[in-house]
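[1] sequence-free structure coming up:
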């Protein structure tokens, strides 16, 4: 464990890029072999806008990494943050607890807030307007959202109080986890259900991408499922009944155009439709 943390403490930037690309490639191959849905689409054409936003994510995050480094160094030197206030514990437990707390502040909390505050929801909509969810959807985030998510992660480093090696480990696991749970992968139902008690499984996260409320406002987690279960935002839905997209931006052609997606946060739209109780109960 110490060797792992030492590696991530000094990880070169190009290694972080390799992790992103390798994960994307691996899950791309796996979802082609065991797809959850036989999506009727040209996969490379669908991937182009999503890969564009993967690129903007890296462009935003890599230059800002020095802020993570400065903050992580400060909390260690000043013994600040939750993990520094807890009693001594085995290294493996320290790492697991740190990752769970970083997932709360760096993923669950910003995701929840983005769904509740309209200007942030408008930015986050770019992620939800993908009509063919697969592993390339994972980091389909508007550049503005990439900046927002970065500062939530920075806040998490400050509150949780973790060293830079753990920060970069968390970020790498976060990328791989979101590539995994967005991938169009069909796992045995019992395997997916069992995984969902510990981590965000593919079937669990697909519910979040259903095009109508209340399912859109559920399953906010990224790595660990504990926060959705603890805060009552966990929901289940048969994957055969899931329709991807979002009802306020139904035009799939527009939602596949990079320029349209860049302008999407600044467009007006009608309030989303909440699924009627009778229809909701039948799902």
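    That came through fine. Because the structure is predicted, anything quoted here is derived from the model rather than measured. Numbering: from 1, shown residues only.
[2] please make it C-alpha for all contacts and neighbour counts, starting now.
    Noted.
[3] quick one, helices of the stretch 101-250 of the chain?
    Applying DSSP state H, counting those that start in this stretch to the stretch 101-250 of the chain gives helices spanning 109-116, 118-128, 143-160, 164-182, 189-195, 202-208, 226-231.
[4] closest one to residue 30 among those?
    helix 164-182 (9.9 Å; CA to CA).
[5] got the contact list for that closest one?
    If you take CA atoms under 8 Å, 6 or more residues apart in numbering as the criterion, helix 164-182 is touched by 5-10, 16, 19-20, 23-24, 27, 68-69, 72-73, 95, 98-99, 102-103, 133-139, 157, 200-206, 222-223.
[6] let's bring in a second one:
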């Protein structure tokens, strides 16, 4: 455990880049060999749009990263946050609790809010407008959404009281799981059923990208599926019956235009 703590305390930027690029490449190759849907689309052009928004997310997070560092240092120094108020426990228990709380506040809760608060939904709709969901969709977020998601991540860090090694571990796992659960693949039914009680699987998250309600407002999780089971937002639909997109934004040309997507929240 000490090796993990040391690694994530000082994880190089190059390693974080490898996790991002390597994950996309890995799941992209799997999609090509065993796809859930055989999309009739230009895979590279589609990826180009989503990678543009991946880059804007990286830029937003890069310029705001010092805030996250200050928030974590403040919480640890002032003994603030849930895991700092608990009795002394082994590091691996702190890590699991930290990951769970960060995932609840920094991923599940803000995602749920984006579907309930109109102005937030206007930004989040860019993510849902993708009509060919694959692993590159994971980071298809409007820069405005990236900014307010960062705010909730910072709040989550303070409320959790997470040191930076837990924050870096959480962000690394979050990136990989998001690429996994957006990937255009389907797991064997039995394996998916078991895994979906613990983590968010592609079959589970693809339901969230179905174009109509109530499916769009379900399965908000990113890493852990426990929150959707606990809060009653879990739903299931046969993966082959899913139609991606949003019923109010079904113009394929517009949904693949960077300029149109950037303007979409303000229309």
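    Ah, there it is. What you see is a predicted model, and the numbers here were worked out from it, not measured in a lab.
[7] tabulate the helices of the stretch 101-250 of the first structure (JSON lines), appending distance to residue 257 of the first structure.
    Converted to JSON lines, the helices of the stretch 101-250 of the first structure look like this (distance: least, CA to CA, whole Å):
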{"stretch": "helix 109-116", "distance to residue 257 of the first structure": "23"}
{"stretch": "helix 118-128", "distance to residue 257 of the first structure": "11"}
{"stretch": "helix 143-160", "distance to residue 257 of the first structure": "15"}
{"stretch": "helix 164-182", "distance to residue 257 of the first structure": "20"}
{"stretch": "helix 189-195", "distance to residue 257 of the first structure": "33"}
{"stretch": "helix 202-208", "distance to residue 257 of the first structure": "23"}
{"stretch": "helix 226-231", "distance to residue 257 of the first structure": "32"}
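[8] re earlier: emit the ChimeraX select command for whichever of the contacts of helix 164-182 of the first structure are buried.
    Only the buried entries of the contacts of helix 164-182 of the first structure go into this ChimeraX selection, using 16 or more other CA atoms under 10 Å:
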select :5,8,9,16,20,23,24,27,68,69,72,73,95,98,99,102,103,133,134,135,136,137,138,139,157,200,201,202,203,204,205,206,222,223
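[9] if we can go back for a sec, which of the helices of the stretch 101-250 of the first structure is buried the deepest?
    Of all the helices of the stretch 101-250 of the first structure, helix 202-208 has the most neighbours on average by mean count of other CA atoms under 10 Å, namely a mean of 26.
[10] and it, what does it pack against?
    Helices and strands touching helix 202-208 of the first structure, as assessed by 3 or more CA pairs under 8 Å, 6 or more residues apart in numbering; DSSP states H and E, comprise helix 164-182.
[11] remind me, longest helix of the first structure?
    Criterion DSSP state H: the longest helix present in the first structure is helix 43-77.
[12] now that helix against helix 118-128, angle please.
    Here helix 43-77 of the first structure points in a direction 130 degrees away from that of helix 118-128 (axes from the mean of the first three to the mean of the last three CA atoms, to 10 degrees).
[13] what about helix 43-77 of the first structure, how far off from the second structure?
    Following superposition, helix 43-77 of the first structure is found to deviate from the second structure by 0.8 Å on average (mean CA distance after the TM-score superposition for the first structure).
[14] what span of the second structure is that helix aligned with?
    Under TM-score structural alignment, helix 43-77 of the first structure corresponds to residues 43-77 of the second structure.
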